[in-house]
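Peer 1: quick one, structure for this:
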Amino acid sequence: MTRLTGQPFAINPDLIERIESTPDTILVLMDGTRYLVAETLSEVVALVQEYRAAIVSRALHPPEPSRPELSSVVLPLPTRPQGE
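Peer 2: The predicted structure is shown next:
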């Protein structure tokens, strides 16, 4: 998101209760906090949709391990000595 001063900031879209457009775009969070942003209502909705689609996509198609040789390594878990 972008403040009207031009400063970018990130916000958790799960905390957005509603978006007002009067004509400024205001994000109203669940706790009542309000943020005035430069994006339009439709831009905010599109950004939230893209964010959620990316989460679903990553869940359905996890990235390949960056070091495949480590993906096949099995490390034993420590065990308790008998009698404890």
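Peer 1: drop to CA atoms for contacts and neighbour counts, all remaining ones
Peer 2: OK.
Peer 1: what separates the longest helix along the chain from the chain centre, distance-wise?
Peer 2: Taking DSSP state H as the criterion, the chain has its longest helix at helix 41-60. Centroid displacement of helix 41-60 relative to its chain, using Cα atoms, centre = their mean, to the nearest Å, is 9 Å.
Peer 1: list the buried residues of it.
Peer 2: Across helix 41-60, burial judged by 16 or more other Cα atoms under 10 Å covers Leu41, Val44, Val48.
Peer 1: and for it, what are the contacting residues?
Peer 2: By Cα atoms under 8 Å, 6 or more residues apart in numbering, the surrounding residues in contact with helix 41-60 are Met1, Pro13, Ile19, Glu20, Ser21, Thr25.
Peer 1: can I get those in CSV including secondary structure and neighbour count?
Peer 2: What follows is the contacts of helix 41-60, written out as CSV (DSSP: H, G, I helix; E, B strand; the rest coil; neighbours: other Cα atoms under 10 Å):
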residue, secondary structure, neighbour count
Met1, coil, 17
Pro13, helix, 16
Ile19, strand, 19
Glu20, strand, 14
Ser21, strand, 12
Thr25, strand, 18
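Peer 1: to check against the first, give me the structure of this:
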Amino acid sequence: MTCRNGELYSIDPNTIERIETVPDTVIHTVHGRTYAVAAPVDEVVRIIRDHHAALLVVQKRLAGGTAQIADHASDVRTSTLRVERRARSRDGDHPGSPADRRPASTDAGDPARD
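Peer 2: Next comes the predicted model:
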């Protein structure tokens, strides 16, 4: 971002709480800081959107899929994203996810439940 006095700085878009536009564009963060920027609010929103889109592209590439940045969603080539289930859970001893450890429902065939 460019400050009104010409100074360049960056803001983590995840910390932006709100953006005001009266009379200048002012960014408020969750930490209580405010930044007056030279760009109009539409430009700030576009920069944030492009930042998040670039992060999604990188995450998809890291996951083994293919991705590309496009101006419109229909311009992106369709691809698949492979998701693999862990052999063990993060808590150590139990295999799979907690959903795999749920007891089977005993309500099968109960006419009151159907």
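Peer 1: care to give me the TM-score?
Peer 2: Aligned and superposed, the two chains score 0.71 in TM-score terms (TM-score structural alignment, normalised by the length of the first structure); 62 aligned residues with a Cα RMSD of 0.8 Å.
Peer 1: related to what we said a few turns ago, where in the second structure does the following helix or strand past the longest helix of the first structure fall?
Peer 2: Sequence-wise, the next helix or strand downstream of helix 41-60 of the first structure (DSSP states H and E) is helix 68-71. Counting by TM-score structural alignment, helix 68-71 of the first structure falls onto no part of the second structure.
Peer 1: stretch 46-56 of the first structure too?
Peer 2: Taking TM-score structural alignment, stretch 46-56 of the first structure hits residues 46-56 over in the second structure.
Peer 1: the matching stretch vs the first structure, mean deviation?
Peer 2: Stretch 46-56 of the second structure, aligned to the first structure and superposed, deviates on average by 0.3 Å (mean Cα distance after the TM-score superposition for the first structure).
Peer 1: quick one: buried residues of stretch 33-40 of the first structure?
Peer 2: Residues Tyr35, Leu36, Val37, Ala38, Glu39, Thr40 are the ones in stretch 33-40 of the first structure that count as buried (16+ other Cα under 10 Å).
Peer 1: pull the contacting residues for the first one.
Peer 2: Residues touching Tyr35 of the first structure, when contacts are defined by Cα under 8 Å, 6+ apart, comprise Arg3, Ile26, Leu27, Val28.
Peer 1: ok, the first one - contacts?
Peer 2: Looking back up the chat, that one is Arg3 of the first structure. Phe9, Tyr35, Leu36, Val37, Ala38.
Peer 1: have a look at how far, on average, the helix or strand in which the third one is found is from the second structure.
Peer 2: Under DSSP H and E, the secondary-structure element containing Leu36 of the first structure is strand 34-37. After superposition onto the second structure, strand 34-37 of the first structure lies on average 0.5 Å away from the residues it aligns with, using mean Cα distance after the TM-score superposition for the first structure.
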